[in-house]
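Peer 1: Test case, fold it:
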Amino acid sequence: MTLPVKNQIIAMIPARYEASRFPGKLMKDLHGKPVILRTYEAAVNTGLFDEVYVVTDSDKIFDAVLNNGGQVIRSQKEHECGSDRIAEAVEGMDVDIVLNVQGDEPFIDKKSLEKLLQVFEQDGAEEIDLASLKTPLTESDEITNPNNVKVITDNKDFALYFSRFPIPYPRDTSARVTYFKHIGIYAFRKSALMDFYRLPMLQLEAAEKIECIRYLEYGKKIKMVETGVKSIGIDTPEDLEKALKLFN
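Peer 2: Have a look, this model is predicted:
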């Protein structure tokens, strides 16, 4: 009997020191350790990955991870987005699936990541270029908030479009559509990630400032996986206060 070949799966955590809303947030203290180190440890502790790396252009972040026994890669180029930063790091690696973990989300939900990775083992997986998470939105202010990227899918849960605008537009309110927020955690096939790295940004991505639109514009297929777990990101000082309380 021939056993199935196991995909080589790694997690990459892109980490910039500068952030427009909360500069230096990844180095802020979260109960004795920087946020980025808490995120790295949480990714390792899931046990889902063959390797976990932080990839950064910051000396502060590089040293914090390295000095605490973590694996870290220094970016050699300037990058506009996390996907480009990861692509540079994995270009020479022999890997199959690359999972992008957000550096400002130290409360990783293992079950959601398991569901995300499982799509690459199911029937029809060969047509999936990358997979990502979505979660239902129920409050009107969440739906209209442009910081919450919304996603619509076809009947097989492949993404049709992402937008900061509420999509679909509720012209008929009796339709009772469920709105979904896109959670920016991706599992890429390496080939799709490298295509993203080499292809130029087009108009829709430039207008919305949503990097995953580039995949759609070039015909890639994004499988969306629903989760009921809300992501907990640290984008503001208020978020950090909430994270400190939750960590307790």
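Peer 1: contacts, neighbours, all on C-alpha from now
Peer 2: Will do.
Peer 1: what helix or strand is residue 211 on?
Peer 2: With elements delineated by DSSP states H and E, residue 211 resides in a region that no helix or strand encompasses.
Peer 1: Burial check on it, number of neighbours?
Peer 2: Using other CA atoms under 10 Å, the number of residues around residue 211 comes to 20.
Peer 1: Contacts only, for it.
Peer 2: Counting by CA atoms under 8 Å, 6 or more residues apart in numbering, residue 211 makes contact with 81, 205.
Peer 1: Distance check, it against residue 143.
Peer 2: As judged by CA to CA, to the nearest Å, residue 211 and residue 143 stand 20 Å apart.
Peer 1: what's the answer for residue 16, then?
Peer 2: When CA to CA is the yardstick, residue 16 and residue 143 sit 28 Å from each other.
Peer 1: ok, which stretches of the chain are helices?
Peer 2: Defined through DSSP state H, the helices belonging to the chain, from first to last, are 35-45, 59-66, 82-90, 110-118, 140-144, 190-198, 203-208, 213-217, 237-247.
Peer 1: helices and strands around the first one, which ones?
Peer 2: Looking back up the chat, that one is helix 35-45. The helices and strands touching helix 35-45, judged by 3 or more CA pairs under 8 Å, 6 or more residues apart in numbering; DSSP states H and E, are strand 9-15, strand 51-56, helix 59-66.
Peer 1: Only the buried residues of it, if you could.
Peer 2: Within helix 35-45, the residues that qualify as buried are 35-44, counting by 16 or more other CA atoms under 10 Å.
Peer 1: That helix vs helix 59-66, what angle?
Peer 2: Between the direction of helix 35-45 and that of helix 59-66, the angle (axes from the mean of the first three to the mean of the last three CA atoms, to 10 degrees) works out to 30 degrees.
Peer 1: let's see this one next to it:
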Amino acid sequence: MSTLPECHGIIPARYESSRFPGKPLVELLGKPMFWHVWKRAGQCAALKSVTLATDDERIFKAAENLGVPVVMTSPAHASGTDRVLEAARKLGIDTEAVVVNVQGDEPCLEPGMIDDLLKPFGTCRAMVTTLVSTIGPEEADDPNRVKAVVASDGRALYFSRAKVPFDRDGGLHSYYLHIGLYAFRMQALMRFGELDPSPLEKRERLEQLRFLENGIDIRVTETAHACHGVDRPEDLNNILTILERE
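Peer 2: As a prediction, this is how the structure comes out:
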């Protein structure tokens, strides 16, 4: 087994959100949400650095006051991946290094999920990696729960909001739930930035399909860790319960 390349974490944190404006600054146990994400990501020993990438002066100043490394990025980015790319370029990350897109709304992030995400970079010439977990048929019906279809060698075959693969015989099979945590070799991240949004990406509203439609493999690892993301204000009670328990 080869050793991991140099790895860096970047947390995209924009202020504007249709469902929850100002989410990165929401206070949890006396600290803003982005601080909890940064602190937990920093517990992953494989990451050489963890940096916040924002487009908002309020978030930037709050990060500086708390000693969180932060870079200012453009407010015009269409996706978190584009923001991560700009930040990685500003940080001068090497083309052979790996960049982890750490979701900024995961204040209960398990550092072990990042370890799972990085595993393929130590065993093969991975360019992009992501995670899945197993869910049942009823949960898979929800189009907001993105499903992944994975080959026997761990390559992603497709991602969809539809319930895939279709079960013609009507059995009660499990499905792979896609967990939106990504790691990119820097050269793959730069390639993403050069490509136009692809037809399937636009149709499904899933930016990872841009890689697959352009022949860039995504390696998938199943994780036993659960996600506890914050999409709406009503999600905060559950997050506070977890943080207080820990």
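Peer 1: returning to what we had before: of all the helices of structure 1, which lies closest to residue 174 of structure 1?
Peer 2: Taking CA to CA as the criterion, residue 174 of structure 1 comes closest to helix 140-144 out of the helices of structure 1, the separation being 15.4 Å.
Peer 1: how close does residue 133 of structure 1 get to residue 93 of structure 1?
Peer 2: Note on residue 133 of structure 1: its distance to residue 93 of structure 1, by CA to CA, is 25 Å.
Peer 1: quick one: the aligned partner of residue 198 of structure 2 in structure 1 from residue 80 of structure 1, how far?
Peer 2: In structure 1, the position corresponding to residue 198 of structure 2 is occupied by residue 202, as judged by TM-score structural alignment. Counting by CA to CA, the gap from residue 202 of structure 1 to residue 80 of structure 1 is 14 Å.
Peer 1: higher neighbour count, the two?
Peer 2: Regarding residue 202 of structure 1 and residue 80, a neighbour count based on other CA under 10 Å identifies residue 202 as having more, with 12 against 8.
Peer 1: Report the spatially nearest residue to the counterpart of residue 129 of structure 1 in structure 2, omitting neighbours in sequence.
Peer 2: Counting by TM-score structural alignment, residue 129 of structure 1 lines up with residue 127 in structure 2. For residue 127 of structure 2, the nearest residue in space outside its immediate sequence neighbours is residue 185; the separation is 5.1 Å by CA to CA, 6 or more residues apart in numbering.
Peer 1: Tell me how many other residues surround the one you found.
Peer 2: By the other CA under 10 Å criterion, the neighbourhood of residue 185 of structure 2 contains 23 residues.
Peer 1: That one and residue 97 touch, don't they?
Peer 2: Yes: applying CA atoms under 8 Å as the test, residue 185 of structure 2 and residue 97 come out as touching, 5.7 Å apart.
Peer 1: could you say what helices and strands the biggest strand by length in structure 2 packs with?
Peer 2: Longest strand in structure 2 by number of residues (criterion: DSSP state E): strand 175-185. On a contact count with 3+ CA pairs under 8 Å, 6+ apart, strand 175-185 of structure 2 meets strand 98-101, helix 111-118, strand 128-135, helix 137-140, strand 147-150.
Peer 1: Give me the buried stretch members for the fourth one, please.
Peer 2: Okay, so that is helix 137-140 of structure 2. Under 16+ other CA under 10 Å, the buried positions of helix 137-140 of structure 2 are residue 140.
Peer 1: which helices and strands sit right next to that helix?
Peer 2: strand 175-185.
Peer 1: between the strand it packs on and strand 128-135, how big is the angle?
Peer 2: Going by the same axes, to 10 degrees, strand 175-185 of structure 2 is angled at 160 degrees with respect to strand 128-135.
Peer 1: and for strand 175-185 of structure 2, what span of structure 1 is it aligned with?
Peer 2: Strand 175-185 of structure 2 covers residues 179-189 of structure 1 once aligned (TM-score structural alignment).
Peer 1: distance from that stretch to structure 2 after superposition?
Peer 2: Following superposition, stretch 179-189 of structure 1 is found to deviate from structure 2 by 0.6 Å on average (mean CA distance after the TM-score superposition for structure 1).
Peer 1: hmm, who's touching that stretch?
Peer 2: Residues outside stretch 179-189 of structure 1 that contact it (CA under 8 Å, 6+ apart): 96-102, 116-117, 129-138, 143, 148-152, 162, 166-168, 231.
Peer 1: my guess is residue 128 of structure 1 meets residue 221, correct?
Peer 2: Yes: taking CA under 8 Å as the contact criterion, residue 128 of structure 1 and residue 221 are neighbours in contact, 5.6 Å apart.
Peer 1: Distance check, the corresponding residue of structure 1 for residue 151 of structure 2 against residue 129 of structure 1.
Peer 2: When the structures are aligned by TM-score structural alignment, the residue of structure 1 matched to residue 151 of structure 2 is residue 154. For residue 154 of structure 1, the distance to residue 129 of structure 1 (CA to CA) stands at 16 Å.
Peer 1: Who has more neighbours out of these two?
Peer 2: Between residue 154 of structure 1 and residue 129, counted using other CA under 10 Å, the more crowded position is residue 129 (21 against 11).
Peer 1: Just name the most buried of the helices and strands packed on helix 35-45 of structure 1.
Peer 2: Using mean count of other CA atoms under 10 Å, the stretch among the helices and strands packed on helix 35-45 of structure 1 with the largest mean neighbour count is strand 9-15, at a mean of 24.
Peer 1: ok, average deviation of that one from structure 2?
Peer 2: Once the two are superposed, strand 9-15 of structure 1 sits an average of 0.5 Å from its aligned residues in structure 2 (mean CA distance after the TM-score superposition for structure 1).
Peer 1: In structure 2, what range does that strand match?
Peer 2: With the alignment judged by TM-score structural alignment, the segment of structure 2 matched to strand 9-15 of structure 1 spans residues 7-13.
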